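Student: no FASTA, just this:
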């Protein structure tokens, strides 16, 4: 039962907060400033009701500002470095500037709806992408959900449960995509050779014929790449099993996707692939031959070196590599060690990210009729439900993938008139990194 006491012309109410002090005594909360005892008593009864039903917010938590809560929440998350970096950016640039001076406990549904509408409006006007708008709203949703269920800063979330059929329907804008044609890929690879030498030539074909993510290719080490792998695998048990499967009778050359290379706290760090999608990818014979030649051209730890011989994570890839490969570049004549002819633009790839080569790989697997479990596993995706539980990628499935990819290459290079192919590689200059 709440306790009422007068202090001068005002009274205050004291009630048990449902917690105990270190000495074992009950911990009480108080609220003053009442002029009527019944009003104060009702206030205390309401608080005790909240305590009994688990909806009470302690007074010290009720005054916490969003700017304090957001960073405490971010610090508590156990996520991959890329996700933490993305959340940090959204909190710093989008959440705190708008909500930072507000108490976590006082944000209501009307305010959230107005803010959400404003964020969506920015996307509709083209100020931010639809995906980024959804990311902003998604981070706020997580903040509010945890404020209720984990940290008890409020009793309910101002963000309603997802209701996909509520409100005016707006079709999501999707970038227009073209099927990945071999001719387009060939021009990209030829441009990459002019920008980056034989490494660039192999890089483009490898991206399109394996579907690896860019960060996975940055972190692809020689020991996990054909022809060294699987014999060079440091995991002895996996090495034994992989040698039997990929280098035994009817060998299937392959690479092992074991890491991705990212900046973590300002340091270059090998971390697990996205979604913990470590996997083995068989290579069509033509690509395996390219890797043999590439491996013989250098002794770097990395399969794909930068132009100066270091790792790709330290290079400005989008600006110095992908931009001229995709968009073309003028002739270079000033420096003898970096002479380069003019590079033609690949018009169908104008403004497009290199990630589309991965999308194209998925299209090819679907066109060739591979099973869903084989396709999604190769892409580094987990198949949910019973299908994923019982599914398994067999050697026969991998062999068929290898064969269909090789057919795609053979049909292209076997066209009348033939194609230019680069000569055997020469060692690139190194910068000591």
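Tutor: That came in fine, so what should we check first? Computed from a predicted model, the values in this text were never measured in an experiment.

Student: Only C-alpha atoms from now on, for both contacts and neighbour counts.
Tutor: Fine.

Student: Any buried residues in stretch 116-133, and which?
Tutor: Using 16 or more other C-alpha atoms under 10 Å as the test for burial, stretch 116-133 gives 116, 119-120, 123, 130, 133.

Student: Check stretch 64-82 too.
Tutor: Neighbour counts over stretch 64-82 (16+ other C-alpha under 10 Å) mark 64-67, 69-70, 74 as buried.

Student: Tabulate those residues (a markdown table), appending distance to residue 274.
Tutor: Shown next, in a markdown table, are the buried residues of stretch 64-82 (distance: C-alpha to C-alpha, whole Å):
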| residue | distance to residue 274 |
| --- | --- |
| 64 | 34 |
| 65 | 33 |
| 66 | 30 |
| 67 | 29 |
| 69 | 28 |
| 70 | 25 |
| 74 | 20 |
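
Student: which stretches of the stretch 51-200 of the chain form helices?
Tutor: For the stretch 51-200 of the chain, the helices defined by DSSP state H, counting those that start in this stretch cover 59-62, 66-76, 81-90, 96-99, 109-124, 130-149, 182-196, 198-210.

Student: Kindly report the same for the stretch 251-400 of the chain.
Tutor: Assigned by DSSP H, counting those that start in this stretch, the stretch 251-400 of the chain shows helices spanning 285-296, 323-327, 356-367, 372-379, 385-390, 395-413.

Student: so of those helices, which one's packed in deepest?
Tutor: helix 323-327 (a mean of 23; mean count of other C-alpha atoms under 10 Å).

Student: Would you mind pulling the contact partners of it?
Tutor: With C-alpha atoms under 8 Å, 6 or more residues apart in numbering as the test, helix 323-327 has contacts from 188-189, 191-192, 195, 343-347, 349-351.

Student: and here's the other structure:
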């Protein structure tokens, strides 16, 4: 039973812990207040709801490691959390006892410092959110009285919340014509039809980038792709893992795309260059998309050498200088890429560069530069594009969610189902969208330097001519 004793001008209470040892708490102004606090502790012990105040004296760095051992996370999420802990949270608060987190203003100031030190709004917000999760679990154990890292609703500048919304500006997306032109440019930069099919497949299915690169022949079934795996790149290592959030799903293919995928499956070598009798990446050696040397495309390399130049019309630059413009030999639209030249300086004569390793271009040859197609577009932006196309075409929400690997929230998801009629309608509208983009591409030129696209344009032109004859008859 708790009892109080006088200590100078204050009162101290003593009570018995669950292990039989005696604990005390000082600093009470009256005997009654001391007894009331001690009786509350004993009542919590009897109800098995008591938390030892000594736990709050643990340093945040020690609590984080204990907390971390109990987390079960996706590998990518684990890498992200570990970065935030090691580079932001522990350096700032690691030597602080958990019980000393009592000031929300201190956490707000830390978040602002993170942004002013050159980190993005997203990084600063994610670091604060993770700190809130860590302190929230500490609060449940009685280590801290309140979670001061949780951002209260309605606080902060509305302008910042509305325009930045933590996740940055609106994602760039492409129209169906822009997706076709992007695929053509990527194929020209790589010199292979494979990249044309890769970009078109990503745009017309909404598959994640890792799902496209992890696609193998057994998953391609006539007019449908079954997504059960993705090729994940993490810390320089490639491995086959289930899709994000275990979003196993079928993806229906319109007729044109089914034909492209079927042709690609017969053209590709399939077996990757990964070491081992069975590839160390975990695949079965039947990949649809591989690099020219038989390896897997690396996300950053592909973006820097192929995707970004095709979308932006220039190679990525450094922190202090813009990238070089993408130069093409304009013998036919849209031109064949050649090694870039340095930018001309105003007021000074310009001569094409010459030297070892530089392709000599005849001064009479017609050269041009590619204008930006969809500046700032990323591979993930193709998923946004596909979602936007489905919204434009009035595709039911349940089929949109299934196709992108999402779930319909609430009771709508329980009572909504995908029918064969929905699938047929989607394939019909995607086929129509593709044919319209080919017709628009024909206005720029009847031929293409990309062999595969050139055959498609010839077929589209022949089909259009036949329709014209039938209409006139």
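Tutor: On my side now, so go ahead. Just so it is clear, the structure is predicted and the values come from calculations on it, not from any experiment.

Student: What would you report as the TM-score here?
Tutor: TM-score for the superposed chains, counting by TM-score structural alignment, normalised by the length of the first structure: 0.76, backed by 382 aligned residues with a C-alpha RMSD of 3.6 Å.

Student: rewinding a little: right, and out of the contacts of helix 323-327 of the first structure, which lies closest to residue 279 of the first structure?
Tutor: Set against residue 279 of the first structure, the nearest of the contacts of helix 323-327 of the first structure by C-alpha to C-alpha is residue 189 (25.2 Å).

Student: contacting residues around the closest one?
Tutor: Each residue near residue 189 of the first structure by C-alpha under 8 Å, 6+ apart is listed here: 200-205, 325.

Student: So which of these wins on neighbours?
Tutor: Greatest neighbour count in the contacts of residue 189 of the first structure, by other C-alpha atoms under 10 Å, goes to residue 325: 29 neighbours.

Student: Alignment lookup: it to the second structure.
Tutor: Under the alignment (TM-score structural alignment), residue 325 of the first structure pairs with residue 310 of the second structure.

Student: what does residue 131 of the first structure give?
Tutor: Aligned by TM-score structural alignment, residue 131 of the first structure pairs with residue 122 of the second structure.

Student: wait, isn't its match in contact with residue 168?
Tutor: Yes - contact criterion C-alpha atoms under 8 Å: residue 122 of the second structure and residue 168 qualify, at 7.2 Å.

Student: just the buried members of the contacts of helix 323-327 of the first structure?
Tutor: The neighbour-count criterion (16+ other C-alpha under 10 Å) marks 188-189, 191-192, 195, 343-346, 349 among the contacts of helix 323-327 of the first structure as buried.

Student: Closest one of these to residue 422 of the first structure?
Tutor: When these are ranked by distance to residue 422 of the first structure (C-alpha to C-alpha), residue 189 comes first, at 10.1 Å.

Student: Just tell me what the closest one corresponds to in the second structure.
Tutor: Aligned by TM-score structural alignment, residue 189 of the first structure pairs with residue 183 of the second structure.

Student: mind checking how far that match is from residue 381 of the second structure?
Tutor: According to C-alpha to C-alpha, to the nearest Å, residue 183 of the second structure stands 14 Å off from residue 381 of the second structure.

Student: if we can go back for a sec, and the buried ones among the contacts of helix 323-327 of the first structure as JSON lines, adding distance to residue 362 of the first structure?
Tutor: Formatted as JSON lines, those follow (distance: C-alpha to C-alpha, whole Å):
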{"residue": "188", "distance to residue 362 of the first structure": "18"}
{"residue": "189", "distance to residue 362 of the first structure": "19"}
{"residue": "191", "distance to residue 362 of the first structure": "23"}
{"residue": "192", "distance to residue 362 of the first structure": "22"}
{"residue": "195", "distance to residue 362 of the first structure": "27"}
{"residue": "343", "distance to residue 362 of the first structure": "28"}
{"residue": "344", "distance to residue 362 of the first structure": "27"}
{"residue": "345", "distance to residue 362 of the first structure": "25"}
{"residue": "346", "distance to residue 362 of the first structure": "21"}
{"residue": "349", "distance to residue 362 of the first structure": "18"}
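
Student: which pair in those residues spans the largest distance?
Tutor: 195 and 349 (16.6 Å).

Student: Shouldn't residue 23 of the second structure be within a helix?
Tutor: No - under DSSP: H, G, I helix; E, B strand; the rest coil, residue 23 of the second structure sits outside any helix and is assigned strand.

Student: Can you tell me what it aligns to in the first structure?
Tutor: In the first structure, the residue matched to residue 23 of the second structure (TM-score structural alignment) is residue 30.

Student: can you pull the contacts of the closest residue to that match other than its chain neighbours?
Tutor: Leaving aside its sequence neighbours, residue 30 of the first structure sits nearest to residue 14 (C-alpha to C-alpha, 6 or more residues apart in numbering; 4.4 Å). Contacts for residue 14 of the first structure (C-alpha under 8 Å, 6+ apart) come out as 2-4, 28-31, 44.
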